[in-house]
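Q: next one to model:
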Amino acid sequence: MASSGEDTSDEMFNFKCTACAKRNGNKKAVKYCVECQGYCCQACVDTHEVFPTLVTHTLLDRASFKSEFTTDLPEIPTQRCTIHETNLMNMYCENHDVVGCTTCIALEHRVCTDVRSIQDEIGKLFRQSDFEKVCQNLREKKSGIEKSKEANIALLDELNKSKDEAVKSIKDFRKDLELCLEKMELESIKIVEEEFHRAESILKNQMDKLENEVGRLEKAANDVEKSEGNKAQQFVSIKAAQKLVAEAEADFNTVDSVVEAKMVFVINQNIRDSLKQQLTFGSVFPVTSKQKRTTIYTIKGMREMDIRTQNDTHQGDIHGSCITEDGLLLLADCDNKKLKVVDIVKMSVVDQCNLLGNPFSVCCAKPHEAVVSFNNNTIQFISLSNPISPMNQIKLGHSCSGLCSYKDRLYITDKCISLYIHDMAGTLLQTVSKDNSGNDLFANCQKIAISDTGDKIFVTDSKKGVVTVDTQGKHIETFSDTGVTNALAVCTDYKGNLFVCGNASNNVVQLTQNGKEKLGVVVQKSDGVQNSLSISFDPRRCTLIVTQCGNDKVKFFDLQ
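A: Sure thing, here's the model as predicted:
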């Protein structure tokens, strides 16, 4: 056993020396100094007996108090008041459940009737259960703050990456512009060359005709001169020359009289003027606010758009939808085997590509890349560059229905009893199908959404409602409500809420992201929704998009 004056940092004491603790020491206290207002180890007690200014200090132990302590030393607070720094926090106001120094109590709690001296009544005031509860709360709060800190670090990393991607997109756009300008330059030079060759050809043909006429006239003149002396031949030569002159005159009149051989290229000033009017290549969408929303959304306005395009052979059956980082809407048109791109501002289909199968769901995997799931156990990556185009396919060992991507992970439901977690190469990492008791977690799992913090996975189940699991597949909560029948699709608002559509109840409800609290109904049947298949939310414009079974009309609900 270590002696009382020895630094025994691996031992635990009820009372530690206050002075040594300030130097990160760990010594057992044997006395309490009234004037120093702190506990002293044997070495500090010895110091009190050496220095003249300390000799007069009152050192107390258990025997110095009339009350019966259960410990060797009096239990006295050592924390000093943050306002009156020379005072100890040795008073407790039971009326307000706060501690303070004598000055604080005198100034702020003079009318309070239940004021206690902590050291005198600690036996009545202290409860071990309070101590354990506070320690547990502190640990939980610390853990929660650390998670928030980690989330902010991840957000900062995401922000840095998005900035780099934004700068890259600007530079790439400039390169595209340069390519366009180069093409325009080559086309401009081409039409100049074509016009030059056309005019040059005309002038050369005229020169050839004129030179031919000059030769004929020179020959006729020679013939007339040579016939001198022979009147008969002279007469023939004159008549032949007169005919030639008449023909030359006629030919000369038919030749265009070119008074100027110069070409001018008229610059389209609108191109330059249009560029001058643009200060930037585009706009920066502000970072989406992560501040939680705790109130129900209401509909401010509703728009409708027909997404039918040429060569569509069936009515629209949009089973999946999502919003890209650029604010475009992707639609998985199942029956027409197409992925369509909608400009929400222009309310028009601006691009599309044909697919080899019937797409059930779509999600964004990267800033310029999407993933589509098919009913033939296949997923396919889609390039979102203009124009969009199919990329590589991956065959999986299970059915593919709902689809969601988060941080290099793909979450896929089989429209039955399992949720599969894959990496981006298609490697199966985990299968989630049982709850914590070993029972089936799903009955008919459908679409998927990830919480704003990335720690929860929400899966709609047409028979059970909304099932929430953590990233390890552990069951957290199952939401079920009689007002939501055949829960089919789910998405987040990026502010702590979920939207869940009931395919049979013809509505969209709002839940908190704890997965169990319903805030209310946002869209109902009277708003024109029937047999909804997918929902997505545009946080930039606060717009909820709803697609419907066998319907080319997509509904846009502007919320507030």
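Q: alpha carbons only for contacts and neighbour counts from here, please
A: Fine.
Q: can you map out the strands along the stretch 401-550 of the chain?
A: 403-406, 409-413, 419-423, 428-432, 445-450, 456-461, 465-470, 475-479, 487-492, 497-502, 507-512, 518-523, 532-538, 543-548 (DSSP state E, counting those that start in this stretch).
Q: output those strands as CSV; include the columns distance to C334 and mean neighbour count.
A: Converted to CSV, those look like this (distance: least, Cα to Cα, whole Å; neighbours: other Cα atoms under 10 Å):
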stretch, distance to C334, mean neighbour count
strand 403-406, 14, 22
strand 409-413, 17, 24
strand 419-423, 22, 21
strand 428-432, 25, 15
strand 445-450, 15, 27
strand 456-461, 20, 27
strand 465-470, 24, 23
strand 475-479, 28, 18
strand 487-492, 15, 28
strand 497-502, 19, 27
strand 507-512, 22, 24
strand 518-523, 24, 18
strand 532-538, 11, 25
strand 543-548, 12, 24
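Q: distance to C135 for the ones you listed - can I get that in a markdown table?
A: Formatted as a markdown table, the strands of the stretch 401-550 of the chain follow (distance: least, Cα to Cα, whole Å):
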| stretch | distance to C135 |
| --- | --- |
| strand 403-406 | 35 |
| strand 409-413 | 37 |
| strand 419-423 | 37 |
| strand 428-432 | 35 |
| strand 445-450 | 32 |
| strand 456-461 | 27 |
| strand 465-470 | 26 |
| strand 475-479 | 25 |
| strand 487-492 | 35 |
| strand 497-502 | 31 |
| strand 507-512 | 29 |
| strand 518-523 | 32 |
| strand 532-538 | 41 |
| strand 543-548 | 44 |
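Q: second chain to compare with the first, below:
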Amino acid sequence: MPRAPTERCDRHSHKHIDMYCQNHDNVGCSTCMAVDHRLCKDTFYIPEFIQNNTYQVESRDIQTKLKEIAKTLENQANRFKQDKQRLLKRRAEILADIRKFRQEINDQLDKLEKSSIDEIESQVKCLEDKIEDGLKQLQANKSRIRSANDKLASTNTSHSEVFVYVKIGEDAANVANKYMGHAKIKSTVEDIQFQPDRTILTQIEQKKTLGILSEKPTKTADNLFQIKGNQTYNVKVKSDNASCYIRSACCMENGTIILADYDNMKLKRLHSYNYTVTDYCDLPGKPWQVCMINNTQVAVTIPSKKEVHFISLERKMKTTNKINTDFKCYGLAFANNNLYISDGNTSVYMYTLSGRKLHQFSKDQSGHKLFSNICSLAVSKDATMIYVADYFNGLIVLDNNGQVITSFNDKQLKGANYCYLTEAGSVLVSGYLSNNVLQFTCDGELIGEVIKADSEKEEIRSVCCNQQMTKMCISRYTDDNIEVFDI
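A: Model (predicted):
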């Protein structure tokens, strides 16, 4: 008979695990069987069960399974650690936001205080001027009365002079009385007072916090965006001479969206909440693709000029610099302090910000052309992945050496027109002919269709997401509106 197991029971430490319940396929000590399996018919002493049955213990399969589970648990532990780090980072960011909001409140209160002081000073000045004017008129009347009285007192010889001075005195007295009757001068002015707007204090007292803290699910690059609803916003301005043709869009870290209006030759800045045009910048030609350089600067390609313009977003939008290329530049992306520019046909170039050409990607190792009609570009933050939306060849993903990692050219994506890399790392690609938006992983694997084709609407041109991954914005061909989706 096989030897009895020596493993002790977790619940009854003085007992060995030497019993097996075949009904539940579970092992335990004799006490466990007596308590938990007393109604089970098939309970056995393990050495006898092994001796009387052709049961083979295959530990290798169990070890493999345990290793897989251990790896899964380790991955989950790493995710928990990442979640904790992200949570602590978000706490620091939220605390900074609270302090920033508090400062905004302080600034607004300072403005209210200054306005109140200015109003009081203005009112006091007005009353002071009235009092000073009254004093001057009183002083003039007093001088006139005193002068007439002095002349009458000093004249006692000529009846004619007395007559004249009497009339002058009467006239001065009448003028003074008339002024006193009209002005109704009082010895004191009405008092002024300040009544605080207690509703401000009441509203503050009713607030428990400076805002609302809520939880939202974290979106990862492998999760298909779910559309919850959408709204339409008009982006046309008075100076536009044509219908808006938003050829590309990018989202800044603060939520501001920058649109490249092709036909109206403008870059337009949208408010991060109500999506109204708050500012725009006229360009010397029709813009193609815009991308973010940093928090206060974007760059945009102008194919007809063979130029890339750098636009400052501080205060009023304006061009601060430009670089020239020897080709009509279309697609544009920025990563790792370098620009990635396409010629619209068969090549992607890497440039420094100063305008020096570094590399060209146009052929694979076999000498075959990589592209045929490049519409837009996107590049990962570490510049290890280059995403190309090619109108005829679909989505093409390259490494930083120009080697093709993967490509997607399927009937689901017809006329690949625009690609956008989200903050979470997934890639959104719009199809001009398929009139939809697909979502891919950072490796170029299809996740699914985010926006389906709608035959009643114009073709989709550009797509972008805000940094918080809660909004997605698309533009359509020659449409004065943009659509903003909740995701």
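Q: quick one: TM-score?
A: Remark: TM-score between the superposed chains equals 0.71 [TM-score structural alignment, normalised by the length of structure 2]; 437 aligned residues with a Cα RMSD of 4.7 Å.
Q: quick one: closest of the strands of the stretch 401-550 of structure 1 to D306 of structure 1.
A: Nearest to D306 of structure 1 among these is strand 543-548 (10.8 Å), distances taken as Cα to Cα.
Q: could you point out the helix or strand that follows the closest one?
A: Where DSSP states H and E defines the elements, the next helix or strand beyond strand 543-548 of structure 1 is strand 553-559.
Q: was I right to think E161 of structure 2 contacts S154?
A: No - taking contacts as Cα atoms under 8 Å, E161 of structure 2 lies outside contact range of S154: 10.4 Å.
Q: of the two, give the one with the bigger neighbour count.
A: E161 (14 against 9; other Cα atoms under 10 Å).
Q: how close does that one get to A173 of structure 2?
A: 18 Å (Cα to Cα, to the nearest Å).
Q: please apply the same query to A221 of structure 2.
A: Relative to A173 of structure 2, and taking Cα to Cα, A221 of structure 2 is found at 95 Å.
Q: contact partners for the one residue sitting closest to the centre of structure 2?
A: Centroid-nearest residue in structure 2, with Cα atoms, centre = their mean: G255, separated by 2.0 Å. G255 of structure 2 is in contact with H271, S272, Y273, N466, Q467, counting by Cα atoms under 8 Å, 6 or more residues apart in numbering.
Q: helix or strand for the residue mapped onto it from structure 1, just tell me which one.
A: In structure 1, the residue equivalent to G255 of structure 2 is G327, according to TM-score structural alignment. Per DSSP H and E, G327 of structure 1 falls between elements, in no helix or strand.
Q: G327 of structure 1 and F499 of structure 1, how far apart?
A: Applying Cα to Cα to G327 of structure 1 and F499 of structure 1 gives a distance of 19 Å.
Q: where exactly do the helices run in the stretch 1-150 of structure 1?
A: Ranges of helices in the stretch 1-150 of structure 1, per DSSP state H, counting those that start in this stretch, are 18-22, 42-50, 52-55, 102-108, 118-125, 128-226.
Q: got a markdown table for those helices, with distance to V284 of structure 1 too?
A: Output for these, formatted as a markdown table (distance: least, Cα to Cα, whole Å):
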| stretch | distance to V284 of structure 1 |
| --- | --- |
| helix 18-22 | 52 |
| helix 42-50 | 65 |
| helix 52-55 | 68 |
| helix 102-108 | 52 |
| helix 118-125 | 58 |
| helix 128-226 | 9 |
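Q: F281 of structure 1 is nearest to which of those helices?
A: By Cα to Cα (comparing all of the helices of the stretch 1-150 of structure 1), the closest turns out to be helix 128-226, at 7.1 Å.
Q: so what secondary structure elements neighbour the closest one?
A: Other elements packing on helix 128-226 of structure 1 under the criterion 3 or more Cα pairs under 8 Å, 6 or more residues apart in numbering; DSSP states H and E are helix 231-254.
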